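> quick one, structure for this:
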Amino acid sequence: MPRTALRTLAALAPFLLLTACAGSQPTTKVTADRITGNWAGPHGEKFSFAADRTFTASGLDSKNLTSAMCTGKPTEGGWAFYVAEGKQTEISDESAKSGSWIGLSFHGAAENCRIDLAVVDGGKALCATDDRDAPCGLDVKFTRES
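As a prediction, the model looks like this:
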């Protein structure tokens, strides 16, 4: 490989690493009471999680969520923490009292919406993702509304 190509590659390597890690963020295990309440995303996305493991949502048609096939119309569904069932198998379990990943089950017109939420920033934020290897893969971070 010519020297100029090696220098170019060396100069680009840090940027390539940053891009590869953009969706990677450590998750935090929290109890269900830390999830209940109202959460808002950066582009008008909203979730309201209830203690009975139901939720309402709106604005999930933002550009970052288009690949997840979500609708912007108000919708509802159920939520649960993922728990380990086997060595490499996890299922959402409505009886789980804590977790770091939240499985969402949408009802009605939004049933094709395919996102999960990862608990990040020490439990202060929820990241939308469609890839368990990238907790913030869809680049939509929800924070609790005051």
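> make it CA atoms for all contacts and neighbour counts henceforth
Fine.
> just the element for Ile102, please.
Assigned by DSSP states H and E, Ile102 belongs to strand 101-106.
> what is that strand packed up against?
If contacts are counted by 3 or more Cα pairs under 8 Å, 6 or more residues apart in numbering; DSSP states H and E, strand 101-106 sits against strand 75-84, strand 116-120.
> ok, residues contacting the longest one?
The reference is to strand 75-84. 49, 53-58, 90-110 (Cα atoms under 8 Å, 6 or more residues apart in numbering).
> structure for this one too, so we can compare:
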Amino acid sequence: MHRTALRTLAALAPFLLLTACAGSQPTTKVAADRIAGNWAGPHGEKFAFAADRTLVASGLDSKNLASARCPGKPSKGGWSFYVATSKQTQISDKTAKSGSWIALSVGGAAEYCHFDLAVVDGGKALCATDDPDAPCGLDVKFTKES
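This next block holds a predicted model:
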């Protein structure tokens, strides 16, 4: 019985490690000018971030973002970096010059679209998330278009 348990654990270990690491992607602090531009997701999701902290988004009703209740049609909004006000509290600040987490307001109201973006891969990608403990929690990664 002991050997069977060890074999089962050995067979499951790679899957347990993969699951444990899925949400633990490290974030990267970047300057606002690195965010400005066009970003695309894997299923037609798009963001056009402007330097003045406005944005145009489309395709945000994709399968992986369905729970966020975002519009699919082109929608205007705004973006800002989250900044720490204490060790356990963060707020979005449209004047912050850099950050590693991005607050979104799409469709004219912050409560309309429920997800944020985490800056990952050394600033080369943005991950959609609805969980501050899982930077890529919604499994949609945006890359900047050239």
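> so is Ser86 of structure 2 in a helix, a strand, or just coil?
coil (DSSP: H, G, I helix; E, B strand; the rest coil).
> picking that back up, okay if I get the helices and strands packed on strand 101-106 of structure 1 as CSV plus mean neighbour count?
Formatted as CSV, these follow (neighbours: other Cα atoms under 10 Å):
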stretch, mean neighbour count
strand 75-84, 20
strand 116-120, 25
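> export the ones you listed to JSON lines and tack on distance to Ala68 of structure 1?
What follows is these, written out as JSON lines (distance: least, Cα to Cα, whole Å):
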{"stretch": "strand 75-84", "distance to Ala68 of structure 1": "15"}
{"stretch": "strand 116-120", "distance to Ala68 of structure 1": "10"}
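> out of those, flag the one nearest Asp33 of structure 1.
Closest approach to Asp33 of structure 1 among those (Cα to Cα): strand 75-84, 12.1 Å.
> still on that earlier bit, compared with structure 2, how much does the strand holding Ile102 of structure 1 deviate?
Superposed on structure 2, strand 101-106 of structure 1 shows a mean distance to its aligned partners of 0.9 Å (mean Cα distance after the TM-score superposition for structure 1).
> which part of structure 2 lines up with that strand?
Using TM-score structural alignment, the residues of structure 2 aligned to strand 101-106 of structure 1 are 101-106.
> in stretch 110-126 of structure 1, which residues are buried?
Residues of stretch 110-126 of structure 1 classed as buried: 110-111, 113-120, 123, 125-126 (neighbour count, 16 or more other Cα atoms under 10 Å).
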